[in-house]
Each structure stands twice: as C-alpha cells, then as structure tokens.
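A.B. asks: okay, structure incoming, though there's no sequence with it:
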C-alpha cells in the first residue's frame, strides 16, 4: 500500500472589515481653556513683558509676542515657530499672516485682529532696532541658539501655565488652539470661518466646536428659578 495522501488546507481568507469612521467628538472630547483663563494667561505674560522691557530683558518681549500670536490666531505650534518676517502682512489695508507650510504641506492665509497687527508691527521694528534680520526669510522668533523650535514654544507655554496653576497633562500649547476655535465659533456661530482660520481640510473636523460649551450652559442657567 502506498503512503496516505497529504491534504493541504489552504488558509481561509476572512473578509476585511472596514473601519467605521469615528463620528466627530463633542467639545467635551477636547481640552481647552475658558475665556477668563485665556485672558489671565495673556495678562500675566504681557505684564512680564512690560517688566522685562523696563529691564532691557528680551525674554518676556518675545514670549508675549508668541502667546499673543497663538491665542489670537489659533496657529499650530509648528506654524508659529516656523513663521518668517515676510509672512507678516501688516501693510496698509492688510491684516493677515501667510502660513507657508501648514498641516499636510498646505499653505493658507490667516486673518488677524487689529491689536495683533499693531503688536506684530512694533515687534518687527523692535527686532530691526536690535540688529536682527527682518527680511522675507528671516525667522520671526530668534533665540540665543537660533530660530525657535516647536519644543521651545511648547516649553514657554508650559512654564506660564504651571506658574498659574493651569497646567495638566495633555493640556498645553495645543489647548490654546482649541481655545481660540471655541471662542471664535461663539462669536458668530460660523463653522466655515473657523475652518478657514484653522486650516482644516474637512468641515467635519471643525464640527466639534459647534457643541455647546459649559460656559454657554452657565449663561443659560443663571437665575433659572
């Protein structure tokens, strides 16, 4: 008798399950600071800048410029640290910042308020008076070791949050971007405007900011009975 035939079982192909797209989070799923907390952060850093200016110390001046920039535009930390002087468009009839290389390599223009336009104009003049380059490709933020990195911006934000007792894990510089988006949406309830300012590719990403915030609820429940 011959040897029994060997039966080879081929692996059964299982159907590939498609991952369901996650629905947009509500606002409870992101970390952000309240309006009063942002105002406190801004005032604290601005006051420090005024003291440093009186002492001819440059640290506070640069840090206040960075905090004002991020909280007034919602720029990503990498976009803020990569900003060059030529990206500031504060001429007559202009109030905007050009982001050369945003997320996904996409460029965009971000509108800025008059207060930030004035601050940026003064900061550029201050840089020039110090002998720092202000040409098109010169970085806006320069330290002793050269242009600021994303880590440098993250650390300065973390430092001030710790001083104010507002720091917690996962709630730092990116939370400032979320805070800007929340407040911008509350102004006019215009999701498209928020999407353009933040540089979101899809309106679905922006949708999280359309949820009701705890501040909105507090305003509505005041004196309910």
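C.D. replies: Structure's in. What do you need? Keep in mind that what you see is a predicted model, and the values were worked out from it rather than measured.
A.B. asks: use CA for all of it now, contacts and neighbours both
C.D. replies: Noted.
A.B. asks: which residues does residue 24 contact?
C.D. replies: 204-205, 207-208 (Cα atoms under 8 Å, 6 or more residues apart in numbering).
A.B. asks: list buried residues within those.
C.D. replies: Applying 16 or more other Cα atoms under 10 Å to these, the neighbour count classes 207-208 as buried.
A.B. asks: out of the contacts of residue 24, name the ones that lie in helices.
C.D. replies: Using DSSP state H, 204-205 are the members of the contacts of residue 24 that sit in helices.
A.B. asks: out of the contacts of residue 24, which comes closest to residue 191?
C.D. replies: residue 207 (7.1 Å; Cα to Cα).
A.B. asks: among the contacts of residue 24, which one sits closest to residue 189?
C.D. replies: residue 207 (11.0 Å).
A.B. asks: can you lay out the contacts of residue 24 as CSV showing distance to residue 136?
C.D. replies: Compiled in CSV, the contacts of residue 24 are given as follows (distance: Cα to Cα, whole Å):
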residue, distance to residue 136
204, 35
205, 32
207, 35
208, 36
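A.B. asks: for the contacts of residue 24, work out which two are farthest apart.
C.D. replies: Pairwise over the contacts of residue 24, using Cα to Cα, the maximum falls at 204 and 208, 7.7 Å.
A.B. asks: which parts of stretch 211-223 are buried?
C.D. replies: So, applying 16+ other Cα under 10 Å, buried residues of stretch 211-223: residue 213.
A.B. asks: what's the burial count for residue 141?
C.D. replies: 22 (other Cα atoms under 10 Å).
A.B. asks: give the buried residues for the lengthiest helix in the chain.
C.D. replies: Determined from DSSP H, the single longest helix within the chain is helix 35-54. Neighbour-count burial for helix 35-54 flags 38, 41-42, 45-46, 48-49 (criterion: 16+ other Cα under 10 Å).
A.B. asks: which strands and helices sit next to it?
C.D. replies: Helices and strands touching helix 35-54, by 3 or more Cα pairs under 8 Å, 6 or more residues apart in numbering; DSSP states H and E, are helix 59-73, helix 150-163, helix 173-188.
A.B. asks: one more to weigh against that first structure:
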C-alpha cells in the first residue's frame, strides 16, 4: 500500500496548495481514499492507483453502498472521481475508472430553519455562567456567538476563525474567511455589533497565550474555540428549551437566509452574504416558504 500512501500525500498537497481547499474538506477526501485502501487490503487486491480497474472500483462502491446512505455514497463517488481526475491531470493515468459510475440521484434536502421566536428562546436560555478563576462570563460569549451566527449567516468554521482584525464596525462590515480561504465582507447590524462589543469587555479579562491574541472567540483558557464546542453549546440549549428539532450551528445560517428572503431580500444579495460560489446553492431557500412565494406573486405580478 506504499504506492497509495505516496499518491494520496501528493493529492493532499494538490488540494491544499493548488485548489486551496479547507483542512476539513481534505480530511473528508482522504477518508474516502483510506476506505478504498482498506477494502483492497481486505480483499487481497494488489492494484495500485495507476492500475486499479473500473471493475474493482465498482465492487468497492457496491460494498460501501450496503453500509452508508445515498448522500454519503454520492459524496464518496465525487471524492474518488476527484482523486483519479488529479492522476489524469498529472499524466499518471490515461483513464478515470470512475467515469462510468453514476452517483445515486438525491432529492434536494431542504434545510431546517428556526423561527425568530425559537432563536430568541435559545439565546434567552443562556445562563449567566462564570469561570471562577477569572470571572470570564461564558454566557456573554455564547450570546455574542449565536447573535453573530444568525446576524451574519456564518458557517461555524467561519465563526471560530473570526479575528479582532476582521471587525470593521465603523464601516458596518466584518471580514469572513470562507471555504477555500476565500474572503468576503458581510454587513453587520447594530444589534449584533452591540453583543460583540459587550463580549469584548469580558474577553479583556482573559490571559491570552501567544498566537491567540487576534482570535475573537476564546475558551476560558484564552485559546480558540473548536467547532465541536459550538455544536455542543447549541445542542444543550435546544434541550434546555425542549426544542423538538435537531439543530446545529448551520441552522442559524439557514434561518438567516430564509428570513432575509421572506422579508424581501433578493437572491443575489443573499448569495454574496453567504459566500455561495453558485447562485444555484442559494436557490434552495426559495423552496422553503411557499406562503412567501404566493405573497410575492400577489404583490408583483401584473395580472394579480
């Protein structure tokens, strides 16, 4: 399997340097390849990345399809196609063994959203929690984080990497580093800005280790938060208010986009704020509220 390790390592460097993909995306792509390597080892198949046949790949996908859902299967097929396309691009192979494989058809999954009342209840459930060692109010940090997730429509990875130097309050914007390290400026309203400013007074109480001075949201030890920690905070709040929905940080982002659309914002503006590369991705929000679409028809169609 040494040849696989070598080509996978080169592929990871390609994804990082030439395609500027995030560490999370590279990890996901690598996991799929590792799974393929384990399959080959279990079956005693000695094919290399340069010699593996479409029949072997089909057999692998068939085995995997028994264990994962259609969405995971489609993602895996996409990841493997990307790897073999890289080998084609570098002239290591002449054909892609994935070419004749089609991903399963997926229905477009509409994202869960929260009502404005639900968001208020979640934020209202944050308890006044202090860290005894330095009186750092975690409640103030958590309220600021949720207000920023909802107020600016951020991904959780964008939230935890937000820096003090990304805050341009005088201009009414924050600078966000999204997928592929692409930066965009997102408007920030006075309400969200107020909660960040309140939090900054708490942040000043922390002893911040070197390397974290510019990170906005910190844990009680003065280091950056993890994505998992933000997930846990939100899950616990949902339990606290007995919210009968499975939610995550991304639910706040979906709610941001849906509420903007319902209140008359145009798709192009929402696309820019969310940092979607294609407006097709943003169009999913059009399907969320039929009542809103009916109202648009009544208000704007010439034969209403």
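C.D. replies: Now that the structure is in, tell me what you want to look at. Predicted model only: the values in this text are computed from it and were never measured.
A.B. asks: hmm, who's touching stretch 29-45 of structure 1?
C.D. replies: 60, 63-64, 67-68, 71, 160-161, 164, 170-171, 175-179, 183, 215.
A.B. asks: filter these down to the buried ones, ChimeraX style.
C.D. replies: A single ChimeraX command is used to select the members of the contacts of stretch 29-45 of structure 1 judged buried by 16+ other Cα under 10 Å:
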select :60,63,64,67,68,71,160,161,171,175,176,177,178,179,183
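A.B. asks: count of neighbours near the aligned residue in structure 1 for residue 224 of structure 2?
C.D. replies: Aligned by TM-score structural alignment, residue 224 of structure 2 pairs with residue 147 of structure 1. Residue 147 of structure 1 has 17 neighbours, counted by other Cα under 10 Å.
A.B. asks: in structure 2, which spans are strands?
C.D. replies: Secondary structure of structure 2, counting by DSSP state E: strands at 130-131, 136-137, 167-168, 173-177, 183-187.
A.B. asks: got the ones you listed as JSON lines, with distance to residue 28 of structure 2 columns?
C.D. replies: As requested, those are exported to JSON lines (distance: least, Cα to Cα, whole Å):
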{"stretch": "strand 130-131", "distance to residue 28 of structure 2": "36"}
{"stretch": "strand 136-137", "distance to residue 28 of structure 2": "35"}
{"stretch": "strand 167-168", "distance to residue 28 of structure 2": "31"}
{"stretch": "strand 173-177", "distance to residue 28 of structure 2": "20"}
{"stretch": "strand 183-187", "distance to residue 28 of structure 2": "22"}
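A.B. asks: ok, now how distant is the nearest residue to residue 52 of structure 1 once chain neighbours are set aside from residue 209 of structure 1?
C.D. replies: Excluding its sequence neighbours, the residue lying closest to residue 52 of structure 1 (Cα to Cα, 6 or more residues apart in numbering) is residue 60, at 5.6 Å. Applying Cα to Cα, to the nearest Å, the value for residue 60 of structure 1 to residue 209 of structure 1 is 32 Å.
A.B. asks: likewise for residue 183 of structure 1?
C.D. replies: 9 Å.
A.B. asks: and for residue 80 of structure 1?
C.D. replies: The value you get for residue 80 of structure 1 to residue 209 of structure 1, if Cα to Cα is used, is 22 Å.
A.B. asks: thought residue 282 of structure 2 was touching residue 273?
C.D. replies: No. Contact criterion Cα atoms under 8 Å: residue 282 of structure 2 and residue 273 do not qualify, at 10.4 Å.
A.B. asks: neighbours around residue 167 of structure 1, how many?
C.D. replies: Look at residue 167 of structure 1: counted by other Cα under 10 Å, it has 16 neighbours.
A.B. asks: give the contact list for it.
C.D. replies: Neighbours of residue 167 of structure 1 in contact, by Cα under 8 Å, 6+ apart: 158, 161.
A.B. asks: ok, back up a step: let me see the contact set for the residue nearest to residue 52 of structure 1.
C.D. replies: Applying Cα under 8 Å, 6+ apart, the residues near residue 60 of structure 1 are 45-46, 48-53.
A.B. asks: how about stretch 129-149 of structure 1: buried residues?
C.D. replies: Quick answer for stretch 129-149 of structure 1 (16+ other Cα under 10 Å): 132-134, 138-142, 147-149.
A.B. asks: which residue comes closest to residue 150 of structure 2 once chain neighbours are left out?
C.D. replies: residue 252 (4.9 Å).
A.B. asks: with residue 58 of structure 2 instead?
C.D. replies: In space, residue 58 of structure 2 is closest to residue 101, 7.5 Å off (Cα to Cα, 6+ apart).
A.B. asks: what's the match for residue 250 of structure 2 in structure 1?
C.D. replies: By TM-score structural alignment, residue 250 of structure 2 lines up with residue 174.
A.B. asks: wouldn't that match be in contact with residue 80 here?
C.D. replies: No. The pair residue 174 of structure 1 / residue 80 is not scored as a contact, 11.6 Å apart, by Cα under 8 Å.
A.B. asks: now list whatever residues contact both of those two.
C.D. replies: Contacts common to residue 174 of structure 1 and residue 80, judged by Cα under 8 Å, 6+ apart, are absent.
A.B. asks: more neighbours, those two?
C.D. replies: residue 80 (22 against 19).
A.B. asks: which residue in structure 2 aligns with that one?
C.D. replies: By TM-score structural alignment, residue 80 of structure 1 lines up with residue 159.
A.B. asks: wouldn't that match be in contact with residue 147 here?
C.D. replies: No. If you go by Cα under 8 Å, residue 159 of structure 2 and residue 147 don't touch, sitting 10.9 Å apart.
A.B. asks: now stretch 25-38 of structure 1: buried residues?
C.D. replies: In stretch 25-38 of structure 1, counting by 16+ other Cα under 10 Å, buried: 27, 31-34, 38.
A.B. asks: please apply the same query to stretch 25-45 of structure 2.
C.D. replies: Buried residues in stretch 25-45 of structure 2 (16+ other Cα under 10 Å): 26, 29-30, 32-33, 36-37, 39-40.
A.B. asks: which residue numbers in structure 1 does it align to?
C.D. replies: Going by TM-score structural alignment: stretch 25-45 of structure 2 matches no residues.
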